[in-house]
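Trainee: Structural data only, the sequence is not supplied:
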């Protein structure tokens, strides 16, 4: 695994544990020589992760929309920074560059990015690992709701099982390196069931 896309908050949250975890994750990326792929910002947890990568001589690839770059939100020390025309282009560019995806604590934008990439995995648009760094149980309510979606028949258990969850950066990276894409094509099965 040579690169990981990180989704996380443009703010740091109220608990310093979130920034501590983001810092530790950035350091782990650098130590494992895994390139950080991220939204290019220098604020919030995004900035904390990138700062840690650069502090430990790691590499980073930022993708930031033009309207954010114009507001001087782009990280000044990115190894490579790409300015794009829209949020849609940003997400596509990050997904193409990364060999896996990790969500840290964040808000609406983080959830948007996480669920889009999970949906792409469900539709077999990609077979890359997806993980959650579950800092102080931040994602526990979300995971409970995802299990509810399974029990209600809207998500397959095998699809939920593809999501890697860990409380430490090292454990999460190790799990994602062992990731194996599921067999079969869910979309093809849905189509054949209708036919």
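Mentor: Structure's in. What do you need? Computed from a predicted model, the values in this text were never measured in an experiment.

Trainee: C-alpha only now, for contacts and for neighbours.
Mentor: Noted.

Trainee: For this protein, which segments count as helices?
Mentor: Along the chain, counting by DSSP state H, helices occupy 16-31, 44-55, 66-69, 87-97, 108-122, 140-151, 157-160, 169-177, 186-194.

Trainee: Check the ones you listed for me and report the most buried one.
Mentor: Among those, ranked by average contacts under mean count of other C-alpha atoms under 10 Å, first place goes to helix 44-55 (a mean of 24).

Trainee: So which other helices or strands are in contact with it?
Mentor: Here helix 44-55 touches helix 16-31, strand 35-38, strand 60-65, going by 3 or more C-alpha pairs under 8 Å, 6 or more residues apart in numbering; DSSP states H and E.

Trainee: got those as JSON lines, with distance to residue 80 columns?
Mentor: What follows is the helices and strands packed on helix 44-55, written out as JSON lines (distance: least, C-alpha to C-alpha, whole Å):
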{"stretch": "helix 16-31", "distance to residue 80": "15"}
{"stretch": "strand 35-38", "distance to residue 80": "10"}
{"stretch": "strand 60-65", "distance to residue 80": "5"}
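
Trainee: Looking at the helices of the chain, which is nearest to residue 81?
Mentor: Proximity to residue 81, assessed across the helices of the chain by C-alpha to C-alpha, is greatest for helix 66-69 (10.1 Å).

Trainee: Below is structure B, check it against A:
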């Protein structure tokens, strides 16, 4: 046997398990297997337009220069640009967002199950941070000023808080065409149907009346 072929074969065998050692990242929250293709429903794993029919409009999003409305309880507004807002992002694995903050506004603790986030402060000052996974649950945080950049690893709880007396603006890039967002408080206390108050009381070591109050807020 040709020694060069033998070496190439060995390298291929060694490399193959690595190449197929993991699945692709999911593009939606659930994807139940079906045998009948007629029952299949695409959520954000979308059908593709014939490339010959693509036009500039498919790759254009306007309005990210507009300030978001922060007149809400949290004092923040996230303007997303995912595949749902910009069809040309389909299969490209990226998205972005503009985040506006009123003074002392908060983008509350949340996670992106399908994407890492990189954030740049354009205006103002933000206190940001993320929490590492169990068992450490270590808070890694920093005060950011204009021009500073911070990264929130995929799937970890993180937040941004405007600790200044003026408005703040940030731009985020995300490593998924649809990174998803799970706001912790909304998901835990505002699920539909509600999680049993007995379960939440035990999980958070709270009185059931406190849990009932919190659930009523959502």
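Mentor: Cool, got the structure. Treat the numbers as computed from the prediction; the structure is a model and nothing was measured.

Trainee: Superposed, how do the two chains score by TM?
Mentor: The TM-score (TM-score structural alignment, normalised by the length of structure 1) is 0.27; 100 aligned residues with a C-alpha RMSD of 6.1 Å.

Trainee: quick revisit: quick check: which of the helices and strands packed on helix 44-55 of structure 1 is nearest to residue 44 of structure 1?
Mentor: Comparing the helices and strands packed on helix 44-55 of structure 1 against residue 44 of structure 1 with C-alpha to C-alpha, the closest turns out to be helix 16-31 (8.2 Å).

Trainee: Remind me what the closest one packs against, helices and strands.
Mentor: Secondary-structure packing of helix 16-31 of structure 1 (3+ C-alpha pairs under 8 Å, 6+ apart): strand 35-38, helix 44-55, helix 169-177.

Trainee: Quick one: the ones you listed as CSV, columns for distance to residue 114 of structure 1 too.
Mentor: Formatted as CSV, the helices and strands packed on helix 16-31 of structure 1 follow (distance: least, C-alpha to C-alpha, whole Å):
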stretch, distance to residue 114 of structure 1
strand 35-38, 13
helix 44-55, 15
helix 169-177, 15
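
Trainee: gap between residue 111 of structure 1 and residue 51 of structure 1?
Mentor: 22 Å (C-alpha to C-alpha, to the nearest Å).

Trainee: who are the neighbours in contact with the closest residue to residue 7 of structure 1 other than its chain neighbours?
Mentor: Counting by C-alpha to C-alpha, 6 or more residues apart in numbering, the nearest residue to residue 7 of structure 1 once its immediate chain neighbours are dropped is residue 103, at 4.6 Å. By C-alpha atoms under 8 Å, 6 or more residues apart in numbering, the contact set of residue 103 of structure 1 is 6, 7, 8, 110, 114, 131, 132, 133.

Trainee: Reformat those residues as TSV; add distance to residue 121 of structure 1.
Mentor: TSV is the format used below for those (distance: C-alpha to C-alpha, whole Å):
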residue	distance to residue 121 of structure 1
6	16
7	16
8	19
110	17
114	11
131	12
132	15
133	19
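
Trainee: if we can go back for a sec, so can I have TSV of the helices of structure 1 showing distance to residue 37 of structure 1?
Mentor: As requested, the helices of structure 1 are exported to TSV (distance: least, C-alpha to C-alpha, whole Å):
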stretch	distance to residue 37 of structure 1
helix 16-31	10
helix 44-55	9
helix 66-69	17
helix 87-97	6
helix 108-122	13
helix 140-151	24
helix 157-160	24
helix 169-177	15
helix 186-194	28
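
Trainee: In structure 2, spot the helix with the most residues.
Mentor: Looking across structure 2 with DSSP H, the single longest helix is helix 3-19.

Trainee: Output the contacting helices and strands for the helix or strand in which residue 160 of structure 2 is found.
Mentor: Element membership for residue 160 of structure 2, per DSSP states H and E: strand 158-162. Judged by 3+ C-alpha pairs under 8 Å, 6+ apart, the packing partners of strand 158-162 of structure 2 are strand 106-111, strand 126-131.

Trainee: tell me the angle the first one makes with strand 126-131.
Mentor: When you say that, I think you mean strand 106-111 of structure 2. Direction vectors for strand 106-111 of structure 2 and strand 126-131, defined by axes from the mean of the first three to the mean of the last three C-alpha atoms, to 10 degrees, enclose an angle of 20 degrees.

Trainee: I'd like to know which elements strand 106-111 of structure 2 is packed against.
Mentor: Helices and strands touching strand 106-111 of structure 2, as assessed by 3+ C-alpha pairs under 8 Å, 6+ apart, comprise strand 76-81, strand 158-162, strand 182-183, helix 184-189.
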